[in-house]
Every structure is written in structure tokens, then in C-alpha cells.
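>>> This is a predicted model, with the sequence first.
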Amino acid sequence: MTVSIVHFTTDTTRVEVTMTENNAATQDFLSKLPMTVTFEDFHGKEKIAFPDERIDATGAPGMAAEIGDFFCYAPWGNFGFFY
């Protein structure tokens, strides 16, 4: 299994994400790094961001969301965190 570690940083916070899925969406996301995005709140359950270029999630499996999960949302090509 290939594991990638990605860091998200703000002025005061650093979040480390362990990417354990090795699929087309993961590879496309990683190929776009580094990037700067702005996160926004979505329904009081998610922090989402829209990169300049959509993430291609073609063929990526769905997921049962849990708090702390990092995700890519295929229909919008964005990504975020569940909290």
C-alpha cells in the first residue's frame, strides 16, 4: 500500500492527512500540490475547498463519512474534511 502524507497549514494550525487510498483521485490531487485554497463551512459538518482545477475523481470509490475524514467530492471536483 502506498501512503502519502499531506500537510494543510494556516497561520495558526497545521493538519496532517494520511492518504491511504491509491486511486486516480488521490493521484490527481497529489499532482496538483502545492496549492493554496480557502476553506469554507458547509452545513456545519464539513470544511470544503475548491482548487483552481477540479480534482478528477473518475472511478474513485464512495465512502461512509466519519469525523476527521478527508474527501474529494466527485460531482464538484472539490475536497474537504468532515468535522
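Happy to help now that I have it.

>>> Please make it C-alpha for all contacts and neighbour counts, starting now.
OK.

>>> Do me a favour and get the end-to-end distance for stretch 35-55?
With CA to CA, to the nearest Å applied, stretch 35-55 spans 12 Å between its terminal residues.

>>> same question but for stretch 9-22, I mixed them up
The first and final residues of stretch 9-22 sit 23 Å from each other (CA to CA).

>>> what residues are up against the closest residue in space to residue 45 that isn't next to it in sequence?
Ranked by CA to CA, 6 or more residues apart in numbering and with sequence neighbours excluded, the top spatial neighbour of residue 45 is residue 83, at 5.4 Å. If a contact means CA atoms under 8 Å, 6 or more residues apart in numbering, then residue 83 has 45-47, 66-69 as its contacts.

>>> Find the pair from those residues with maximum spatial separation.
47 and 66 (13.2 Å; CA to CA).

>>> then this one, side by side with the first:
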Amino acid sequence: MKIRFVFDDQTIHATLNDTPTTRDFVRQLPLSFELEDYASTEKIAYLPEKLTREGAPSGTSARAGDIAYYAPWGNMVIFYRDFGHANGLIHLGKIDAGLKRFTSGQSMVVTIELDE
């Protein structure tokens, strides 16, 4: 599955895994919200509804460019730096190119939609 992050100045494409959690995320698209910087490592945004954890591991590690869901908080995460193992973290997919757009320490407004 392909999605795109639409900013005012750029569109970034990403590829999602085919899992129950990811399908649940795609059902909520399109979404528009502010991505907040968190711990100078990731951008986060809270989803309107929590996603299923069906079939998901208890946790995972993340690498720069990963898109994930942090189940305990109900938020989507885009990592722009590598991150160690976290319980409740579910890998959703990966940014295809253009990760640099996410690396500023500032919040940013984005729309996430299916990339048909």
C-alpha cells in the first residue's frame, strides 16, 4: 500500500506493510493534523481512533524513515533518527524518500492520504 504526506511545499511518498494494524490506519485516511516533534527523534500525531493490535508483536525497534504506531498513546510516529526497542511500538511502513522534510525541530501541518 502506498500513501503520501502532503505538505505545503512538498509531497513525500511512503510504502506501508499489509497488516491488520496498517489496514486499520488506512481506513482513517485522509487525515490532516499537526506533526509535533518529540525527543528530537520523531514526529508524532494522535489518531482519531486507536488502531487494532491484532497479530502485532509486543514491541519493536525503529530506524530512521520508519512509520509506526505507538499503541499505549494511540499516536502515529515517523522516526527521523534510529530508536531502540519500545514495547507497544508497531511498525507500519517506511518513507520512500525525502526523510529530510521531517527533521526540523518544529511542528508541521500535513495531510496523509492514499497514493493511488
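Thanks, I have it. Keep in mind it's a predicted model, so treat the numbers as computed, not measured.

>>> What does the TM-score come to for these two?
Scored by TM-score structural alignment, normalised by the length of the first structure, the superposition of the two chains gives a TM-score of 0.84; 79 aligned residues with a CA RMSD of 1.4 Å.

>>> how about the helices in the second structure?
Along the second structure, counting by DSSP state H, helices occupy 20-27.

>>> mind listing the strands for it?
If DSSP state E is used as the criterion, the strands of the second structure fall at 2-6, 11-16, 31-38, 42-46, 59-62, 66-70, 75-79, 83-87, 89-95, 108-114.

>>> before we move on, the earlier item: now do the shared contacts for residue 47 and residue 66 of the first structure.
82-83.

>>> the more surrounded of these two?
Each of residue 47 of the first structure and residue 66 has its neighbours counted (other CA atoms under 10 Å); residue 47 has more, 17 against 10.

>>> distance of the more buried one from residue 58 of the first structure?
In this structure, residue 47 of the first structure lies at 22 Å from residue 58 of the first structure, with CA to CA as the measure.

>>> Now do stretch 78-89 of the second structure: distance from first to last residue.
Stretch 78-89 of the second structure: ends 12 Å apart by CA to CA.

>>> Distance from that stretch to the middle of the chain?
A distance of 11 Å separates the C-alpha centroid of stretch 78-89 of the second structure from that of its chain, computed with CA atoms, centre = their mean, to the nearest Å.

>>> Please apply the same query to stretch 75-83 of the first structure.
Its chain's C-alpha centre and that of stretch 75-83 of the first structure lie 6 Å apart, by CA atoms, centre = their mean.

>>> Burial check on the counterpart of residue 80 of the first structure in the second structure, number of neighbours?
When the structures are aligned by TM-score structural alignment, the residue of the second structure matched to residue 80 of the first structure is residue 77. Using other CA under 10 Å, residue 77 of the second structure is surrounded by 27 other residues.

>>> list the contacts for residue 77 of the second structure?
Taking CA under 8 Å, 6+ apart as the definition, contacts of residue 77 of the second structure comprise 42-45, 67-70.
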